[in-house]
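>>> No letters, just coordinates:
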């Protein structure tokens, strides 16, 4: 059966081509659009993101893509936020001031604290950059085939604090646990870079492409 096309939201601040190529590598059919009408009618959405939260949300609002995304999700379209795109899903962020997000998942985005220590007692640098293990219970179809303790590639200074524990599908640890993969209904988010995370990242993208719309 042909899978529904993926509409990748272009708000002017994302490295869309690498995400597009990663989805196409696992059989996804991707169209990139900055048209709110296209986003509003999309069958399946992906929101990649890089850069600063406030500037990204302002770009989404300026183009009318924030409301279009909410409308698409409201009528049942699955949405996957990637990296900063995952952070956009939440209520607000503390990055360089206080900025409202899309409000699709309850919670906040906060900065890693200074003075974090690793398991060996050595100081940890911010941003969190490089390979890290993700831990999960293996029950959600988005993580099908991903081993407990598999490694993914992260680059971020801010992380999500979901208000509901059940929203967290997978954790990673950087001076303490933080949400690496989240979901609520048909809204999903991954904090790491899937296109740089080899089999783990591509496996999650494949799961998003192929899993039933009920999630």
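Sure, I can see it. Just so you know, these numbers come straight off a predicted model, no measurement behind them.

>>> For the rest of this, base every contact and every neighbour count on C-alpha atoms.
OK.

>>> what about the strands in the protein?
Assigned by DSSP state E, the chain shows strands spanning 6-9, 30-33, 45-49, 79-83, 90-93, 99-100, 105-111, 128-133, 135-136, 151-156, 158-162, 168-173, 177-184, 187-190.

>>> For those, give me TSV that also has mean neighbour count and distance to residue 142.
Putting the strands of the chain into TSV (neighbours: other CA atoms under 10 Å; distance: least, CA to CA, whole Å) gives the following:
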stretch	mean neighbour count	distance to residue 142
strand 6-9	24	16
strand 30-33	16	19
strand 45-49	25	14
strand 79-83	24	10
strand 90-93	22	19
strand 99-100	18	27
strand 105-111	20	17
strand 128-133	16	17
strand 135-136	20	11
strand 151-156	20	15
strand 158-162	21	18
strand 168-173	20	9
strand 177-184	21	9
strand 187-190	25	9
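
>>> Pasting the second one now:
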């Protein structure tokens, strides 16, 4: 069964501002956000965190709702291959593709970010991802794995989702990550092309550790390896920045 047509975006882009939700006029409609419920992810904490920053949130696997929402959040915890299987089971892979093709915002969190890459390798088994970005998600090359706890990140100039929290720490819990990022867009030679903004983090010691992709902002697609819903005020500001852009 084919997916329904992608609905036009009826929202108006807002200026990204950590306090934008609080200052939204009484007559303004709260952005509608769907958290994709496909069996993997800290969905309840994500829903609560998004509601606290002003979103009207629905937790569902319904394709119509996911396509119609102002924003779609793809959470994810556990194994790369299992998350991909869960996404395909609810046709979430098609929903993500359709939304991005129409310029509609998508936010991936943790393994929800990892599956945006071409491939994931776990225990010697390679699995296909959604292929939105070129790259391989692999086990961290660090003395202690998993990487669990608070870490600072290297935010590039011009980041919108990190506005106001560029120097803050965020909460990570993962054993795998993309440790390289290849631009690889077919239209990279086009002068109108805007390359993705990649935020990096480091786990390990000064002599041995892994530098990995902590977040990516790429047009309508944004994603974080860390858990903004567990990252206190900094994570709330990041989510608010994303919600107020819808």
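It's in. All figures in this text were calculated on a predicted structure; none of them were measured in a lab.

>>> closest to residue 56 of structure 1 out of the strands of structure 1?
strand 45-49 (7.7 Å; CA to CA).

>>> Provide the aligned range in structure 2 for the closest one.
The aligned range for strand 45-49 of structure 1 in structure 2 is 72-76, by TM-score structural alignment.

>>> re the thing from before, can you list the strands of structure 1 in TSV and add distance to residue 211 of structure 1?
Shown next, in TSV, are the strands of structure 1 (distance: least, CA to CA, whole Å):
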stretch	distance to residue 211 of structure 1
strand 6-9	13
strand 30-33	16
strand 45-49	14
strand 79-83	12
strand 90-93	23
strand 99-100	30
strand 105-111	21
strand 128-133	24
strand 135-136	18
strand 151-156	21
strand 158-162	24
strand 168-173	16
strand 177-184	14
strand 187-190	12
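
>>> And the longest helix seen in structure 2, what's buried?
Selection of the longest helix in structure 2 by residue count, based on DSSP state H, yields helix 232-243. Applying a neighbour-count criterion of 16 or more other CA atoms under 10 Å, one finds 234-243 buried in helix 232-243 of structure 2.

>>> So the counterpart of residue 63 of structure 1 in structure 2 versus residue 56 of structure 2, what's the distance?
Counting by TM-score structural alignment, residue 63 of structure 1 corresponds to residue 90 in structure 2. Noted for residue 90 of structure 2: a distance of 22 Å to residue 56 of structure 2, by CA to CA, to the nearest Å.

>>> for residue 197 of structure 2, same thing?
For residue 197 of structure 2, the distance to residue 56 of structure 2 equals 27 Å [CA to CA].

>>> now do residue 21 of structure 2
Going from residue 21 of structure 2 to residue 56 of structure 2 by CA to CA gives 12 Å.

>>> for residue 153 of structure 2, same thing?
For residue 153 of structure 2 relative to residue 56 of structure 2 (CA to CA), the value is 29 Å.

>>> do residue 244 of structure 2 as well
For residue 244 of structure 2 relative to residue 56 of structure 2 (CA to CA), the value is 12 Å.

>>> And for residue 42 of structure 2?
18 Å.

>>> How about residue 150 of structure 2?
As judged by CA to CA, residue 150 of structure 2 and residue 56 of structure 2 stand 28 Å apart.

>>> now swap in residue 29 of structure 2 and tell me
Residue 29 of structure 2 is 9 Å from residue 56 of structure 2, where distance means CA to CA.

>>> Next: residue 82 of structure 2.
According to CA to CA, residue 82 of structure 2 and residue 56 of structure 2 sit 29 Å apart.

>>> which ones are touching the equivalent of residue 139 of structure 2 over in structure 1?
Correspondence of residue 139 of structure 2 to structure 1, assessed by TM-score structural alignment: residue 111. The contact partners of residue 111 of structure 1, by CA atoms under 8 Å, 6 or more residues apart in numbering, come to 94-95, 157-159.

>>> switch the cut-off to 6 Å
Taking CA atoms under 6 Å, 6 or more residues apart in numbering, we find residue 111 of structure 1 in contact with 157-158.

>>> for residue 56 of structure 1, same thing?
By CA under 6 Å, 6+ apart, residue 56 of structure 1 lies in contact with nothing.

>>> same thing but 8 Å
Residues near residue 56 of structure 1 by CA under 8 Å, 6+ apart: 11, 13, 49.

>>> what does residue 146 of structure 1 give?
138, 200, 203-204.

>>> Then residue 47 of structure 1?
By CA under 8 Å, 6+ apart, the neighbours of residue 47 of structure 1 are 8-10, 79-82, 85-86.

>>> Could you export those as a markdown table, including distance to residue 183 of structure 1?
Shown next, in a markdown table, are the contacts of residue 47 of structure 1 (distance: CA to CA, whole Å):
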| residue | distance to residue 183 of structure 1 |
| --- | --- |
| 8 | 18 |
| 9 | 19 |
| 10 | 22 |
| 79 | 10 |
| 80 | 9 |
| 81 | 10 |
| 82 | 12 |
| 85 | 13 |
| 86 | 10 |
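
>>> And these, which is closest to residue 153 of structure 1?
Looking across the contacts of residue 47 of structure 1 and measuring by CA to CA, the closest to residue 153 of structure 1 is residue 82, at 12.3 Å.
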